[in-house]
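> Task: produce atomic coordinates for the following.
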Amino acid sequence: MSARISSRGTSLLRSNVFAPRISTVNRWRYSSTIPTKSPKTLSDFSMEGKVCLVTGAARGLGNEFCRAFVQSGCTTIAIVDLKESEAKEAAKELTELACVNSDLKKEDIKIIGIECDVSSELSVQRAYAETINTFGRVDSVVASAGIVENYAAFDYPFDRIKRLYDINVHGAFFTAREAARNMIPQGGGSIVLVASMSANIINIPQPQTPYNASKAAVRHMASSLAVEWAKKHVRVNVLSPGYMATKLTRTILNHDPELKKTWESLTPMGRIGEPEDLAGAVVFLSSDASRFMTGSEIRVDGGYCII
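Modelled structure (predicted):
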């Protein structure tokens, strides 16, 4: 979970054993010999040729989703965020990243940064218009823009509650509705609404009732839209992260080590997630690999919600 909800998958070895990514938090050992050649990745997971739009993508989880798309072959992305300068800078950085360890050149990649306030329907419509004018279509959309604040219910200022719902709920709705308006004429597409494990459980010890309710609304919104647009070939699914070690989250936990211990102790896997832990899930939901899946939720929370 991040104040701005604003990659690497597994590799299939010839022995048919899935090899988890080795990281500082996951030091599993292997005795099998890695083959010199590996089978090709299932083509349905490829994002090659798809036009993607991600809100809240200048930083945080939204930016990680864009990186996952690039690593899955996507070269046409609209990075949408509140500040144009940050969106364009993120687009520049992602373009450079896409050229690292690949045969791609900058001219092969078209990643644009677009200013957008998702709480404004007009601003969202303008962002889509710029995307369509640039790429001609949009195939996969991730509504990742969002905020979280921690106030006790009696102390929560009304203007901040309204702002949170305008961004988290209305912003998700505007983003999804405009996506569908553009996807239906072209034959369909995939929409991923980013909710949170907080749509399913009540976080402790921090009080955040409006946030939890907003994410529950997003989860049910996706189910409702999925039914409404299913026969029009527009899929709507939900990605619900648990506690994720974004830059902002790390800053908060560095000043409150006891909170970090609490979160870790409540998570069966005993750790806070890394943003790249979401990469496989967002690519799956956005790609053709999930073509018969709509109205569903994938929780990536280290098991938090099951106990």
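
> alpha carbons only for contacts and neighbour counts from here, please
Will do.

> Contact partners for residue 288?
Contacts for residue 288 were tallied using CA atoms under 8 Å, 6 or more residues apart in numbering; they are 44, 45, 46.

> Second chain to compare with the first, below:
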Amino acid sequence: MQDATAGTTAGPGTPHERRWKAPNFRLDGRVGLVTGAGSGIGRAIALALGASGASVGCLDLAGADLAGSVADIEAVGGRAVAVTADATDPAAVAAAIGSVEQDLGPISLAVNAAGIANAAPAENMPLSQWQKVIDVDLTGVFVSCQAEGQAMLRNGGGAIVNIASMSATIANRGLTQAHYNAAKAGVVQLGRSLAWEWADRGVRVNSISPGYTYTPMTRRPEQAEAMEGYAGDTPLGRNAQPEDIAGPAIFLLSDAADYITGVDLLVDGGFTIW
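Sure, this is the predicted structure:
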């Protein structure tokens, strides 16, 4: 209940004073880590962090274009370093975070965007194919969250955003990807679980579920030809660009979202409303 005259907000319990001001979406003075930062959604988010004032550790596999991501961030006046690691390797991720903190300072922000996708009918899918996607898209997110969470708990708090997919909510017509859908659903539930475990120690955890987005992943043969059809099935009439996911990520990382944790934010152009 708001008392417009007194400028106070009363909730259950003791009313408290609050100064009303514009939400702050800036990330000045903070240090973030982005996995999968070499391309696609991860790269767009890493650039958005840099443009919003954060220093950015850009993590990806060896061979990814991390130099390009760092150059893009520096071009908008940000600070960035590149670190190579396999997101499924706990020791490598922990070492990467240590390197970023040594170069840029204690991390308080993280976005986990590393992932893979492929397709096979469930009745014929080799267990090795199932396991690889689960390892990267779910276990890799847990490994990254665990290392990031440990650092943030040491550093006094922070915010983590995991990139899930609307495939956590729907089964995509025409795409035989039970392993991917299951992994992304796991990412959403993982975020909720970590959110409650770390809430009282100042670490927020949320996820974003993008709709069909133009990235190297969606150029794979079984999906590339169908992308324009997906655009026609989307209420906003188009598929997403990676930059469409960056804005929601900045929001969830910022002080403007400091009362949001355990949420999965669908960013799908309205695809899942019908």
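
> Buried by neighbour count, from the contacts of residue 288 of the first structure: which ones?
Burial by neighbour count, judged by 16 or more other CA atoms under 10 Å, picks out 45, 46 from the contacts of residue 288 of the first structure.

> would you list the contacts of residue 288 of the first structure in a markdown table and tack on distance to residue 204 of the first structure?
Listed next are the contacts of residue 288 of the first structure as a markdown table, based on distance: CA to CA, whole Å:
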| residue | distance to residue 204 of the first structure |
| --- | --- |
| 44 | 39 |
| 45 | 36 |
| 46 | 38 |
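
> May I have the distance across stretch 177-195 of the first structure, first residue to last?
16 Å (CA to CA, to the nearest Å).

> okay, the contacts of residue 288 of the first structure in TSV with secondary structure next?
Shown next, in TSV, are the contacts of residue 288 of the first structure (DSSP: H, G, I helix; E, B strand; the rest coil):
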residue	secondary structure
44	helix
45	helix
46	coil
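
> Out of the contacts of residue 288 of the first structure, which is nearest to residue 195 of the first structure?
Of all these, residue 195 of the first structure sits closest to residue 45, with 22.2 Å by CA to CA.

> excluding its backbone neighbours, what's nearest the aligned partner of the closest one in the second structure?
Under the alignment defined by TM-score structural alignment, residue 45 of the first structure is paired with residue 25 of the second structure. Distances taken as CA to CA, 6 or more residues apart in numbering put residue 254 closest to residue 25 of the second structure, at 5.2 Å, once the chain neighbours are dropped.

> residues in the second structure aligned with stretch 150-160 of the first structure?
Across the second structure, the stretch matching stretch 150-160 of the first structure (TM-score structural alignment) is residues 119-129.

> Identify each buried residue in the matching stretch, please.
The neighbour-count criterion (16+ other CA under 10 Å) identifies 119, 120 as the buried residues of stretch 119-129 of the second structure.

> tell me which residues in the biggest helix by length in the second structure are buried?
For the second structure, the helix with the greatest residue count under DSSP state H is helix 178-198. Buried positions in helix 178-198 of the second structure, judged by neighbour count with 16+ other CA under 10 Å: 178-192, 194-195, 198.

> tell me how far it is from the chain's mean position?
Between the centre of helix 178-198 of the second structure and the centre of its host chain there is 12 Å, according to CA atoms, centre = their mean, to the nearest Å.

> With stretch 161-181 of the second structure instead?
15 Å.

> isn't residue 142 of the first structure right up against residue 56?
No. Because the distance of 9.1 Å does not satisfy CA atoms under 8 Å, residue 142 of the first structure is recorded as not touching residue 56.

> Between the two, which is the more surrounded one?
Neighbours per residue, other CA atoms under 10 Å: of residue 142 of the first structure and residue 56, the larger number sits with residue 142, 30 against 27.
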